[in-house]
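Visitor: sharing a sequence plus its predicted fold:
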Amino acid sequence: MRCSGCAVSSSMLVLLSKMRRSLFLYRVPPNGEKNSSVSLCTEVEYARSIDIQKEETALRIGFIGTGSMGGMLVRAFLQSTPASELQVVACNRSPEKLAQITSRFPHVETAASPEETVSRSDIVFLCVKPGDAKGVIQQVLPYIRENHYFISINSAVMLEEMEAALPCRVSKVIPSITQVGMSGVTLVMHGSRMCADEQRFIESWLGKISKPIVVEENDLRVCSDLSSCGPAFLAVMLREFAMAAVRQGGIPRDLADSLVKEMTQGVGKLLTEEGFEFEDIINRVAVPGGITAEGIKVLHPSLHGVFDQLLVTTRSKSKHHGAPAPDSK
């Protein structure tokens, strides 16, 4: 029996920030009886999920793969979390990529294999190529404990497939390059074994480096186009804007790039910090009959349908994204 919504009263819940394989403690009322009106995980699940340590110890997060996204997550977590609260264990098929991490963060523990990474971790991030994900899951299966959290960062493996293969709690997250700057969105999807407090626990860690937003797995493709692929799409457009200024205005490339970058940062602050909506910015800048309004008239026919076609293309590509790489032999 799962916890019914995990609606635990704050008066009966002590959240821990420095703990190992633990999520929450409940207080027993003075009369020695648990409050029956409060919905809690069953005691069997409590023992499985919580495993409270008598001494405060650092949470151990393992990373299988430290390439572009895996390495970024390692660096982001280490930069945002005191060393006393986090111990990272990492492995990679390429010693060079692992060395890039350990040269900057010498206290990162290295593991010789995915199996060793799993056995030494509380939370495991699977950060391998989509075509390798299912194979690695089978590889580490004998080393997975029920109280593990297993998190995949790619969309190739469905939550249902992960839960069918693994005995532990699973989630799927889609990070973004914006986490290099401790910003942007991490998309989050949780498996059915995750109760509400366990979900909040994982999201609180992701919240150290981003804004975690929970989405439905069926909406993942279009949401990741916006949050994860979006920075590259936007950068392409901004680069073309700057290059057009170089061609049409004769200004130096570095000046054009600098102006576009600063403008983009300013627009981002208006949208995220000052309460502006897209239409607010357009209406404030593009006054009727003005220069900006004339420029927008040029953009409208050129942009019409462009992003629809972009989303159609990415959706089509994603259907084959998780296929294993062909054997080179």
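Guide: That came in fine, so what should we check first?

Visitor: going forward, measure contacts and count neighbours with C-alpha atoms only.
Guide: Noted.

Visitor: now the strands for the stretch 51-200 of the chain?
Guide: All strands of the stretch 51-200 of the chain, identified by DSSP state E, counting those that start in this stretch, fall at 59-64, 86-91, 109-110, 123-126, 149-152, 169-174, 185-190.

Visitor: can you tell me how far V287 is from F241?
Guide: Going from V287 to F241 by C-alpha to C-alpha, to the nearest Å gives 21 Å.

Visitor: ok so, going back, adding distance to L259, write the strands of the stretch 51-200 of the chain out as a markdown table.
Guide: Converted to a markdown table, the strands of the stretch 51-200 of the chain look like this (distance: least, C-alpha to C-alpha, whole Å):
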| stretch | distance to L259 |
| --- | --- |
| strand 59-64 | 38 |
| strand 86-91 | 39 |
| strand 109-110 | 42 |
| strand 123-126 | 38 |
| strand 149-152 | 38 |
| strand 169-174 | 31 |
| strand 185-190 | 25 |
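
Visitor: dropping in the other structure now:
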Amino acid sequence: MTTAPPPPAPAPTVGLIGLGRIGTVLLTALRRFAPEARVVVAGRDPARTAAAAASWPGVATLEAARLAAEADMVVPCVPPEAYRAEVAALAPHMRADALLVVVTNAIPLRDLGPLCDRPIVRVIPSPAQAVGRGVALVTPGPGAGPGEVERVVALLRRFCRPVVVDPADGRVAANLAGSAPAILAAFCAAFLDANAARATVSGPAELRAMMVESVAALAALLAEGARFEDVVARTATPGGTTEAAITALDARALGERLVAATVRREAQLLGLAPPPPLARGGSAPSPSLSGEFPCR
């Protein structure tokens, strides 16, 4: 006798407070890839909030306190300087089984615990979630156990790859999941501009299309199992122009400088002592060892 599979968990009600960059990305991802979820929104700019809600069928606008009372997951998407006050205002209205989903890494989770007695889970999203891609970093906060984390992860899986990270590797995860797309985009833009400055016939649109297709081709090769090193080896003919460019790039040294810059800045934002230089082949202590998620 076969046992019937358990019924699927009911679709959650997600309440977004604030529709700036992060709130808009999450709204777009939820409506495009998790249509079964109910989404309610609130904002300090009623006209902007109503316009955003109107662009997605089924999205309701509510006053913040009522949103907090109805949502399974309450997600403040407000600036860091307003976060503590917003959480304190929402907490008394939240249901006993609701989760507070924090989307800023500029506020220590330990500061929010005394303000809200509901389980807290931090999610650091990426703009890529609006197109159903990218990594969302997840870390449990006060009161959140495996069950609460899985509730959040199950929703995120609809439109991205959620990764639960250990705070000890928080800086590394934030660099690769959060900063890397922007760093790669900045390099592509600079490389495109440098070539465009030398072009005599090809126009900007044509050159950009070439660059975009090259990025897409790299993604396709990686998706089929190629390593980054494989792509380099297959393309850079010994003694050729691509090899000359890669030598000029000095990618390893550049990568180390970029990571060192993020580690130094994170220490400044968290009020920690500057980390010691990374010994070749070694690892420097992460400023995230305090248990707090790093600043992206």
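Guide: All right, it came through fine. No experiment lies behind these values; they were computed from the predicted model shown.

Visitor: tabulate the strands of the stretch 51-200 of the first structure (CSV), appending mean neighbour count.
Guide: Output for those, formatted as CSV (neighbours: other C-alpha atoms under 10 Å):
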stretch, mean neighbour count
strand 59-64, 24
strand 86-91, 24
strand 109-110, 18
strand 123-126, 24
strand 149-152, 24
strand 169-174, 23
strand 185-190, 23
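
Visitor: tell me which of these sits nearest to G249 of the first structure.
Guide: Proximity to G249 of the first structure (C-alpha to C-alpha) singles out strand 185-190 among the strands of the stretch 51-200 of the first structure, at 35.8 Å.

Visitor: ok, and what's touching the closest one?
Guide: For strand 185-190 of the first structure, the external contacting residues (C-alpha atoms under 8 Å, 6 or more residues apart in numbering) are 159, 170-176, 178-179, 199, 203, 206, 210-217, 220, 223-224, 227-228.

Visitor: same deal with stretch 237-247 of the second structure?
Guide: With C-alpha under 8 Å, 6+ apart, stretch 237-247 of the second structure has contacts from 235-236.

Visitor: in the first structure, point out the residues matching that stretch.
Guide: Alignment of stretch 237-247 of the second structure against the first structure: residues 287-297, by TM-score structural alignment.

Visitor: pull the distance from the matching stretch to the chain's centre.
Guide: Relative to its chain's centre, stretch 287-297 of the first structure lies at 39 Å (C-alpha atoms, centre = their mean, to the nearest Å).

Visitor: can you check stretch 215-232 of the second structure too?
Guide: With C-alpha atoms, centre = their mean as the basis, stretch 215-232 of the second structure stands 22 Å off its chain's centre.

Visitor: same thing with stretch 141-150 of the second structure?
Guide: A distance of 19 Å separates the centroid of the chain from that of stretch 141-150 of the second structure, by C-alpha atoms, centre = their mean.

Visitor: try stretch 271-281 of the first structure
Guide: Distance of stretch 271-281 of the first structure from the chain centroid (C-alpha atoms, centre = their mean) equals 25 Å.

Visitor: ends of that stretch, what's the gap?
Guide: First-to-last residue span, stretch 271-281 of the first structure, C-alpha to C-alpha: 9 Å.

Visitor: quick one: C168 of the first structure from H190 of the first structure, how far?
Guide: 12 Å.

Visitor: and for E43 of the first structure?
Guide: 22 Å.

Visitor: could you do K261 of the first structure as well?
Guide: Separation of K261 of the first structure from H190 of the first structure (C-alpha to C-alpha): 36 Å.

Visitor: again, but for Q179 of the first structure
Guide: Counting by C-alpha to C-alpha - Q179 of the first structure and H190 of the first structure are separated by 20 Å.

Visitor: repeat that for T66 of the first structure.
Guide: 23 Å.

Visitor: just the buried positions in the match of stretch 237-247 of the second structure, please.
Guide: Within stretch 287-297 of the first structure, the residues that count as buried by 16 or more other C-alpha atoms under 10 Å are A293.
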